[in-house]
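Participant: Here is my input, please return the structure:
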Amino acid sequence: MFLPGARSSAGFPSPADDYLEKSLDLNELLISNKVATFFMRVDGDSLKASGIRNGDMLIVDRSINPSHGKIVVAVVAGELVVRRVESRDGKLVLTSDDASIKHEVIDGEEIQVWGVATSSVHIL
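Facilitator: Okay, here's the model as predicted:
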């Protein structure tokens, strides 16, 4: 994808056009570890207040360790869910912007973190 500079010529092309910025590579911008990265479509609005909406595309990196404040994809009761991680009393807890969703301690057995979301793509 071409990433234009701050200005475009409306007349004779400028000799400076030979020194335009390089094109934008979304893979380079959004993916730091290709082998460990996958895409996931969000289903639901449990993190809407955090800017993650129904239908958004998350870029998730499985090589990143979950930590306080990160958005993660986790396996809860056999299903993939998107939640925020909080540190409480030395334990990592899955939380949501939706008060009706129960907070759950990440124990590694019943609940496992699948990966950490690094970006969210929202279509206007």
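
Participant: From here on, just use CA atoms for contacts and neighbour counts.
Facilitator: Noted.

Participant: quick one, what contacts residue 94?
Facilitator: Residue 94 sits next to 83-86, 103-106 when contact means C-alpha atoms under 8 Å, 6 or more residues apart in numbering.

Participant: do residue 75 as well
Facilitator: 81, 111-114.

Participant: rerun that using 10 Å as the cut-off
Facilitator: 81-82, 106, 108-115 (C-alpha atoms under 10 Å, 6 or more residues apart in numbering).

Participant: quick one: the strands in this protein?
Facilitator: 37-41, 57-61, 71-76, 79-88, 91-95, 104-105, 111-121 (DSSP state E).

Participant: please give me the structure for this one as well, since I'd like to look at both together:
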Amino acid sequence: MEIFTSGKLTKVKSRHEPGVSKQTGFTSPATHYLEPTIDLNQELVVNRDATFFVRVDGDAFKEHNILNKDVLIIDRSLSLNFDALALVVQEGEFKIRRIPFGFSEKEEEFTVWGIITYIIHYAR
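Facilitator: Below you'll find the predicted structure:
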């Protein structure tokens, strides 16, 4: 009878070992402090130096779904795109308009102040 050897058997080096729960009783009401907070500047702002927040007063812009007390995030560094929602200066007043196709500031009666990137609706 012949004996064949195929090598030594070794122990598995990494083995999952379930841990024992260290929590006793109720969970701490302060555990949410361990989670990082959501920074809206980091999430919604691309160019911090050229971004402004504007609160709307009144319902004059309902046609653009912008209501009273909403906050607009406006980026002045973005390039103009057709149909983009923008804050413009027209006859010395701020207004909200869509950029028309083939827009040229020299030909239009308004000046683009910045592009609206987000509208934060007031919930109450």
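
Participant: care to give me the TM-score?
Facilitator: The TM-score (TM-score structural alignment, normalised by the length of the first structure) is 0.63; 96 aligned residues with a C-alpha RMSD of 2.7 Å.

Participant: rewinding a little: which among the strands of the first structure is found nearest to residue 13 of the first structure?
Facilitator: Nearest of these to residue 13 of the first structure, taken as C-alpha to C-alpha: strand 111-121 at 34.6 Å.

Participant: so who does residue 64 of the first structure touch?
Facilitator: Counted by C-alpha under 10 Å, 6+ apart, residue 64 of the first structure has contacts 33, 36-37, 72, 114-118.

Participant: Can I get the strands of the first structure in a markdown table including distance to residue 13 of the first structure?
Facilitator: What follows is the strands of the first structure, written out as a markdown table (distance: least, C-alpha to C-alpha, whole Å):
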| stretch | distance to residue 13 of the first structure |
| --- | --- |
| strand 37-41 | 40 |
| strand 57-61 | 39 |
| strand 71-76 | 46 |
| strand 79-88 | 49 |
| strand 91-95 | 54 |
| strand 104-105 | 60 |
| strand 111-121 | 35 |
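
Participant: between those, which one is nearest to residue 22 of the first structure?
Facilitator: Proximity to residue 22 of the first structure, assessed across the strands of the first structure by C-alpha to C-alpha, is greatest for strand 111-121 (22.1 Å).

Participant: Checking the contacts of residue 75 of the first structure against the second structure: which ones persist?
Facilitator: For the contacts of residue 75 of the first structure, the subset whose aligned partners also touch in the second structure (both residues aligned by TM-score structural alignment, their matches' C-alpha atoms under 10 Å) is 81-82, 110-115.

Participant: which among these gets closest to residue 29 of the first structure?
Facilitator: residue 115 (18.4 Å).

Participant: Taking the contacts of residue 75 of the first structure, please make a ChimeraX selection of just the buried ones.
Facilitator: With 16 or more other C-alpha atoms under 10 Å as the burial test, the buried ones among the contacts of residue 75 of the first structure are selected in ChimeraX as follows:
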select :81,82,106,111,112,113,114,115
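
Participant: hmm, which two among the contacts of residue 75 of the first structure are most spread apart?
Facilitator: 82 and 109 (17.5 Å).

Participant: Pull the most distant pair out of the contacts of residue 64 of the first structure.
Facilitator: It's 33 and 72 that sit farthest apart of the contacts of residue 64 of the first structure, by C-alpha to C-alpha, at 16.1 Å.

Participant: So those two - more neighbours on which side?
Facilitator: Applying other C-alpha atoms under 10 Å to residue 33 of the first structure and residue 72 shows that residue 72 carries more neighbours, namely 27 against 15.
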